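Student: fold the stuff below for me.
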Amino acid sequence: MPDDLLRFVSGPTPYSAWWLWLGAALLLIVIGWYVGVFVWTMPSSRLRHLRGIRSVHARMLRRRFARTVGSVGARYRSGELSASEAGAQMSRTLRSFLHQATGTPAQYMHVDDIESSELAAAAPTFSALNDAQFNTVSPVDVSEIASATEELILSWP
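Tutor: This next block holds a predicted model:
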């Protein structure tokens, strides 16, 4: 028998075990990537109910929305935004956060409705933000309300 045929018939040449481990590691990376993309693109309503992901999702939401409010406060302090604009942006951000965190449609609720709902802790902040947004002679310090809004988001249960 020719040597090539003999080598083929006698079985494969031995490979290092590192190739097996490298293939398994790459397979796990690909599976992890797909799981990550699947979880990352799930709606918040489903993520709030997944046991292992719930706390990570809540922590990420709080950080993301608090960072946005901090950015609005910084833009107000630099003079880029007026008090009215800053109040509107912070109110919109807080309402979006509350909707994402709780599922309650805070974007469509009046302050009185918020006071009588599970979002009651946010009602004083909304009152101050509305005052800053709609009252041109408002005594509300927008920098302080930005800090209060950021703290509310970071401490939300």
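
Student: CA only for contacts and neighbour counts going forward, please
Tutor: OK.

Student: before we move on, which element is the residue nearest the centre of the chain in?
Tutor: Closest residue to the average C-alpha location of the chain: residue 61 at 3.0 Å, with C-alpha atoms, centre = their mean. Assigned by DSSP states H and E, residue 61 belongs to helix 51-77.

Student: buried ones in stretch 88-105, by neighbour count?
Tutor: 88-102, 104 (16 or more other C-alpha atoms under 10 Å).

Student: which stretches of the protein form helices?
Tutor: For the chain, the helices defined by DSSP state H cover 3-9, 17-40, 44-47, 51-77, 83-102, 111-115, 123-134, 142-154.

Student: rewinding a little: which two in the buried residues of stretch 88-105 are spaced the farthest apart?
Tutor: Largest separation among these by C-alpha to C-alpha: 88 and 102, giving 21.0 Å.

Student: one more, please, to line up against the first structure:
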Amino acid sequence: MPGFDFASATTPPELPGEVLPLVGYSAFWLWLGIGFIALVVVYYLLVWVFTRDPSRTNEAEHDETMDVDAARAQAFARVDTIERQASSGELDDRSAYEQLSATMREFVAEATGVPADHMTLADLSRTQLQGTTRTVAQLYPGIFAPEAQRDVAAATRDARAVISGWN
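Tutor: Sure, this is the predicted structure:
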């Protein structure tokens, strides 16, 4: 190749100034990265712990030695009291429906370990408690509607049926 000087290509070019040695990264950045990853892992663990379905843990922790017959007797006594107070006028229909629902839910929670007394109707419908769900849904119009749509005697019969259905 004409005009190209091979001799000058093998000589390294001269660098202006002085050459500095290589400098490594600070350990601070390594520990900052590890700390950030640890925070993300802790965040996901906390989210998992606090958003688990509580009905699964309550079912597992349910005390098998619970006396269902005693709880049933208490629930029946409470239903009898509600019915008596509603028929004598001491309790209005809306309050009677509310108390029947609470009594039935509390009994089911004690008998099964499912926290039915703290669940919405939508939560309750996702459980295996179909009879309880149906009866609670039938009580809702009496609790929430402007005018009661059922009579208290029918509601107490339904509540007794749910309570007596648990063994």
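
Student: helices and strands around the helix holding residue 61 of structure 1, which ones?
Tutor: On a contact count with 3 or more C-alpha pairs under 8 Å, 6 or more residues apart in numbering; DSSP states H and E, helix 51-77 of structure 1 meets helix 44-47, helix 83-102, helix 142-154.

Student: in structure 2, which helix is the longest?
Tutor: Counting by DSSP H, the longest helix found in structure 2 is helix 27-50.

Student: which bit of structure 1 covers it?
Tutor: Under TM-score structural alignment, there is no match for helix 27-50 of structure 2 anywhere in structure 1.

Student: now swap in stretch 90-104 of structure 2 and tell me
Tutor: Here stretch 90-104 of structure 2 aligns to structure 1 at residues 80-94, judged by TM-score structural alignment.

Student: equivalent analysis for stretch 156-164 of structure 2, please.
Tutor: Residues 146-154 of structure 1 are matched to stretch 156-164 of structure 2 when aligned by TM-score structural alignment.

Student: and that stretch, what's buried?
Tutor: Under the neighbour-count criterion of 16+ other C-alpha under 10 Å, stretch 146-154 of structure 1 has 146, 149-150, 152-154 buried.

Student: could you dump those residues to TSV with distance to residue 33 of structure 1?
Tutor: TSV is the format used below for those (distance: C-alpha to C-alpha, whole Å):
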residue	distance to residue 33 of structure 1
146	37
149	35
150	32
152	33
153	30
154	29
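
Student: just name the closest of the residues you listed to residue 55 of structure 1, please.
Tutor: The nearest one, if we look at those relative to residue 55 of structure 1 and count by C-alpha to C-alpha, is residue 154, at 13.1 Å.

Student: can you pull the contacts of the closest one?
Tutor: Contacts for residue 154 of structure 1 (C-alpha atoms under 8 Å, 6 or more residues apart in numbering) come out as 62-63, 66.

Student: quick check: angle from the helix holding residue 61 of structure 1 to helix 83-102?
Tutor: Calculated by axes from the mean of the first three to the mean of the last three C-alpha atoms, to 10 degrees, helix 51-77 of structure 1 forms an angle of 180 degrees with helix 83-102.

Student: any buried residues in helix 51-77 of structure 1, and which?
Tutor: Those would be 57-58, 61-62, 65-66, 68-70, 72-74, 76, for helix 51-77 of structure 1 by 16+ other C-alpha under 10 Å.

Student: same list, the residues you listed, but as TSV with distance to residue 109 of structure 1 please.
Tutor: Below are the buried residues of helix 51-77 of structure 1 laid out as TSV (distance: C-alpha to C-alpha, whole Å):
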residue	distance to residue 109 of structure 1
57	24
58	22
61	21
62	21
65	19
66	21
68	21
69	20
70	24
72	22
73	24
74	27
76	26
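
Student: what is the nearest of those residues to residue 33 of structure 1?
Tutor: Lowest distance from residue 33 of structure 1 to these (C-alpha to C-alpha) belongs to residue 57, with 17.3 Å.

Student: hmm, residue 47 and that closest one touching each other?
Tutor: Yes: the pair residue 57 of structure 1 / residue 47 is scored as a contact, 6.9 Å apart, by C-alpha atoms under 8 Å.

Student: what's near enough to touch the nearest residue to residue 166 of structure 2 once chain neighbours are set aside?
Tutor: Leaving out its chain neighbours, the residue that sits closest to residue 166 of structure 2 by C-alpha to C-alpha, 6 or more residues apart in numbering is residue 111, at 7.3 Å. Counting by C-alpha under 8 Å, 6+ apart, residue 111 of structure 2 touches 66, 68, 71, 166.
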